[in-house]
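I'd like to go over a predicted model; first the sequence, then the structure.
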Amino acid sequence: MSATSSIFDQDLPRTEANYAALSPLSFIERSAEVYPNRLAVVHGDLRRSWAEVFTRCRQLASALQQRGIGKGDTVAVMLPNTPPMVEAHFGIPVTGAVLNALNTRLDAETIAFMLDHGEAKVVIVDPEFAGIMQKALSLRKSSTPLLVIDVEDALYTGPLQRIGSISYDEFLASGDAGFAWQLPADEWDAIALNYTSGTTGNPKGVVYHHRGAALNAVSNILEWDMPKHSVYLWTLPMFHCNGWCFPWTVAARAGVNVCLRRVEAKAIFDAIRQHGVTHYCAAPIVHSVLVNAPDAMKQGLPAGVKAMVAGAAPPASMIEGMEALGFELTHVYGLTEVYGPATVCAKQDGWEALDIGERARLNARQGVRYHLERDVRVLDSLTLQPVPPDGETMGEIMFKGNIAMKGYLKNAKATEESFAGGWFHSGDLAVMYPDGYIKIKDRSKDIIISGGENISSIEVEDVLYRHPDVLAAAVVARADAKWGETPCAFVELKAGATCTEQDIVAHCKKHLAGFKVPRAVVFGELPKTSTGKIQKFELRKQAGSAAAIDV
């Protein structure tokens, strides 16, 4: 017996009988077997059961395999939240190929880079994005031919433009409905490729593995206590961290995917009423749109809809607004590199009895680790030692465990740096509270250093959101001859509001130390990404020309 073995290693082999690799692809197989006739997909007048969706996924896999697609090949898709996007999350990776869900808001040059960098061999395109995809294909530097597949959608009403050699339904029809559903032998195999929204240079390709995707999908169930047959509304783009792994989560619960081509307040409210939606996820801006929608749109909503918000901390006005709608709001936090949400602000007994201000303060925290994430800590970026849990000492949020990417595609240096010291470095600066909950103070690049003092842009933004006229707000550094940097506030007002720069400054003075008060205020619609995040890099460009005001 070797020094490292024990009696529990003797004659106890790991075999196919007692070990199987984790993969979220097993979830749809089970739902189709156990609940074949349960509703799986809703899209306009279209209804499909889990048995029907599973058959279509097998046909997609078979058709891809017949055209030589297999392990390690990349299949890109440029689709809105429609049934083919759901099918792509199963039919593509079961061949061993890797799903690359492209951001539908990107320019042709960036799409061309992603197709080349990811070495895509197939691309499936919705008609809404045919024009931008055709341009992207013309800009590719690679000479490798691409099979382009055109999707047809009855709910698309724009101009039709075929750029592929075959339609999606024709492609599926060529596949075998009896395709053998083989899960990967190695759960470390890549399942998806997602590109970060780079603000400078080319975006980085984040590679997910089957193990992480399966565990995060299950964690979603645990954090939300999602029951069987939940009705999930697709307000969150499935191209964003694979919809935070919810295509696989919904399959695990044999739930209902209520598809949504466009994220609009009326469409969301109508879908919730019509289909009995129980869960949805969205960026803060989407929740704000719902809260601030006309009262007539909100009539007849069912109580108890569970909403998940990630990104900026939900301000008190959003929490109050969601409660008025009868919705239950859960705050999560994560990054592309950790499969979307990887921490949750788990609510404790007694919080509901607190006043709205205190509830907003508690719920604004990023919280604690997801169930199946090994560890999340706030560490000193240099020493990797934990910061004291005093709610004041800042460090960097770092993750460890299965719900972390394999690494950055073709970028060994960035991968090594991001995993230095055995932790994934998020780049987000935060504090740890005595109860073990973390709270982001800023991105390292977003801290404003004014006269030697650190100013958290998030802290200033939290105050701005407390103003009743503010719909959206962002704060960035503005160069200042005397102080080095001062806060510059960009504010998007609610419809009909007549707030002035002086009103904003006076409001901030009530809640902030003088040096933290914005020295410039700019009104207007804020630039946002396709997932609703405010694009601070665009605002930094504008901050230099913003006029200073007397504070």
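Perfect, I can see it now. Quick caveat: nothing in here was measured; it's all calculated off a predicted structure. Numbering: from 1, shown residues only.

CA atoms for contacts and neighbours, from now on please.
Noted.

mind jotting down where the strands sit in the stretch 301-450 of the chain?
Per DSSP state E, counting those that start in this stretch, the stretch 301-450 of the chain carries strands over the ranges 306-310, 328-335, 340-344, 368-369, 375-379, 395-400, 407-408, 424-432, 438-443, 448-450.

between those strands, which one is closest to Ala214.
Distance to Ala214, taken as C-alpha to C-alpha, is lowest for strand 340-344 among the strands of the stretch 301-450 of the chain, at 12.9 Å.

which elements pack onto that closest one?
If contacts are counted by 3 or more C-alpha pairs under 8 Å, 6 or more residues apart in numbering; DSSP states H and E, strand 340-344 sits against helix 241-244, strand 328-335, strand 368-369.

the stretch 451-551 of the chain: strands as residue ranges?
Using DSSP E, counting those that start in this stretch, the strands of the stretch 451-551 of the chain run over residues 453-455, 470-480, 484-493, 520-523.

next up, a structure to set beside the first:
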Amino acid sequence: MRADYEALKPCRANYVPLTPLSFLARAAAVFPDDDAVIYGSYRATWRQVQARIHALADSLRARGIGLGDTVSVICPNIPQMFECHYAVPLAGAVLHSINTRLEADTIAYMLGHADSKLVLCDSAFAPLLRAALALLGRDIPVVDIIDDQAGQGPGFGGDDYEALVAAGNAGFAGVPVEDEWQAIALNYTSGTSGRPKGVVYHHRGAYLMALGTAAGWSLPQRPTYMSIVPMFHCNGWNHPWAMPIMGARMVFVRDTTAVKMYEAIRAHKVTHFGAAPIILQMLADAPKDVKGGFDHVVNAFTAGAPPPAAVLEKMRALGFEVMHVYGLTETYGHVTQCIAREDWADLPAEQQAEMAARQGVGFPMLEAVDVVDRETGAPVPEDGETQGEIVMRGNVVMSGYYKDAAATGAAFKDGWFWSGDAAVKFPGGQVKIRDRLKDVIISGGENISSVEVEGVLFRHPAVALAAVVAMEDAKWGEVPCAFVELREGASATEAEIIAFCRERLAGFKCPKAVRFEELPKTSTGKIQKFQLRARLSA
């Protein structure tokens, strides 16, 4: 390289570490008096939201929260949860959003593994958090989030979220992000093991994910976004960090029923939202007197499981333009998108829906995505038949697994992140998942580890062997089905097994059906799950 070019160095004038926190400052400056947050009767402008966030960040610092500390939040999609996505990293800390659907044992494990220093808890989940803290065996300070519009109880009865906001300095500038590789969030995913793994996001990735989402979704200025994707799922697919870019109005719906969502769409002219296929099905199958009543196009992202083509067809007929996207917790959420091609327009509606169910091509913020042969690493041909594994590379791939170097090394190989999902490629590079290499069941957008469920089944005194596989379900897409081999002389009923699981697992993880039979095994005693799947489809 010429010396003249090498002499040009980064300085404060031409280099600033990337962080999505800058989007908040811009929104407050460009759209100061425009609505930012709508939740029932509550309204707040971008200027007001910024002031609340900076005040909360200042109060967190006053409580001793510092650089790299983990702050856990257990809260549904309400304005306070959105504020935490900025206030926690503004204090220099790392946001850990907890899945509200998990059981106490898993939450206890997460709090301990994440080294949580503080928990902000919506009072509706206070009993769950109390049980988790009891299992953890140590106290963690808790701040109550009281949602007056939901009529929630007093929570832990100690520090209060609104009191922290009131006590903080709205002029607090925040802790400067000196290194864009600095962690911004910690999210947990079950994968194939019984215990979840901590996935670390950095500021650079979150910044680029937000910008890429705005570009890939073709977000207009001032969209009206309905917050449906749980913010404990990949930080709401990073949408909380993307919406300020375009000065969005964000509509929050605590209870995601079809009635509530359609009411919000009509009342606020919602233009965009993201949701798992189960939510789309809920909207499509709502009673006639509930759905409809709007004359504008509503754009939706859907991910979490391949959406049934029939659901996509129904949604389009109702006035929804649905784009199928794909990603993992390890990729900050969606990193591929199914972009409709012009030549699809002449196809029958059913065939168009089939095409739209593909995982598609990479978003602008993803450097590369491919389907490769697992043995050779060579790309598979674009024939729609040859199966390989989806691999990805780019700035929106996680930093790694928290405190798990072995798992990080296994995920990163030959310059790629290996997804564990088996897929094929069509002409033009369109990707479509054929099967999952991991034994993960995706039910209504929730990942369920079959190993975890099997571990519970094995604790039943009548169970000798157990295997859990995915069973098709019209409502949830997939649900767990347990195959159980009983001990000699023992007896149990389906209802007893399911009840046993319900005492030890979150409801969505429990088997919805139990089959009692001898399990197929290899010569070494390994259970042949492919045969069990075949039995379900027979």
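Here it is on my side, so go on. Not measured: the values here are computed from a predicted model.

please state their TM-score.
The TM-score (TM-score structural alignment, normalised by the length of the second structure) is 0.83; 474 aligned residues with a C-alpha RMSD of 2.8 Å.

now render the helices and strands packed on strand 340-344 of the first structure as a markdown table, adding distance to Lys441 of the first structure and mean neighbour count.
What follows is those, written out as a markdown table (distance: least, C-alpha to C-alpha, whole Å; neighbours: other C-alpha atoms under 10 Å):
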| stretch | distance to Lys441 of the first structure | mean neighbour count |
| --- | --- | --- |
| helix 241-244 | 23 | 25 |
| strand 328-335 | 13 | 21 |
| strand 368-369 | 16 | 23 |
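
can you put these in TSV and add distance to Ile504 of the first structure?
Formatted as TSV, the entries for these read as follows, by distance: least, C-alpha to C-alpha, whole Å:
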stretch	distance to Ile504 of the first structure
helix 241-244	35
strand 328-335	27
strand 368-369	33
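
between these, which gets nearest to Ile166 of the first structure?
Of all these, it is helix 241-244 that lies closest to Ile166 of the first structure, at 25.3 Å by C-alpha to C-alpha.

what stretch of the second structure does that closest one fall on?
Aligned by TM-score structural alignment, helix 241-244 of the first structure falls on residues 234-237 of the second structure.

contacts for the matching stretch next, please.
Outside stretch 234-237 of the second structure, the residues that touch it by C-alpha atoms under 8 Å, 6 or more residues apart in numbering are His85, Ser97, Asn187, Val229, Pro230, Met231, Thr329, Tyr332, Gly333, His334.

between these, which sits nearest Phe172 of the second structure?
Of all the contacts of stretch 234-237 of the second structure, the one with the least separation from Phe172 of the second structure (C-alpha to C-alpha) is His85, at 16.3 Å.

you'd agree that closest one is up against His96?
No - between His85 of the second structure and His96 no contact is recorded; they are 9.5 Å apart, counting by C-alpha atoms under 8 Å.

which neighbours do these two share?
Common neighbours of His85 of the second structure and His96, using C-alpha under 8 Å, 6+ apart, do not exist here.

so these two - more neighbours on which side?
For His85 of the second structure versus His96, neighbours defined as other C-alpha atoms under 10 Å are more numerous around His96 (29 against 25).

check which helix or strand covers the more buried one.
Under the assignment given by DSSP states H and E, the secondary-structure element containing His96 of the second structure is strand 94-97.

what residues in the first structure pair up with that strand?
Taking TM-score structural alignment as the measure, the first structure aligns residues 98-101 with strand 94-97 of the second structure.

if I read this right, Met231 of the second structure contacts Leu95, doesn't it?
No - Met231 of the second structure lies out of contact with Leu95 (C-alpha under 8 Å); the separation is 11.0 Å.

counting neighbours, go ahead and name the busier of those two.
For Met231 of the second structure and Leu95, the more surrounded residue by other C-alpha under 10 Å is Leu95, and the numbers stand at 27 against 24.

roughly how far apart are the more buried one and Leu102 of the second structure?
From Leu95 of the second structure over to Leu102 of the second structure the distance is 18 Å, taken as C-alpha to C-alpha, to the nearest Å.
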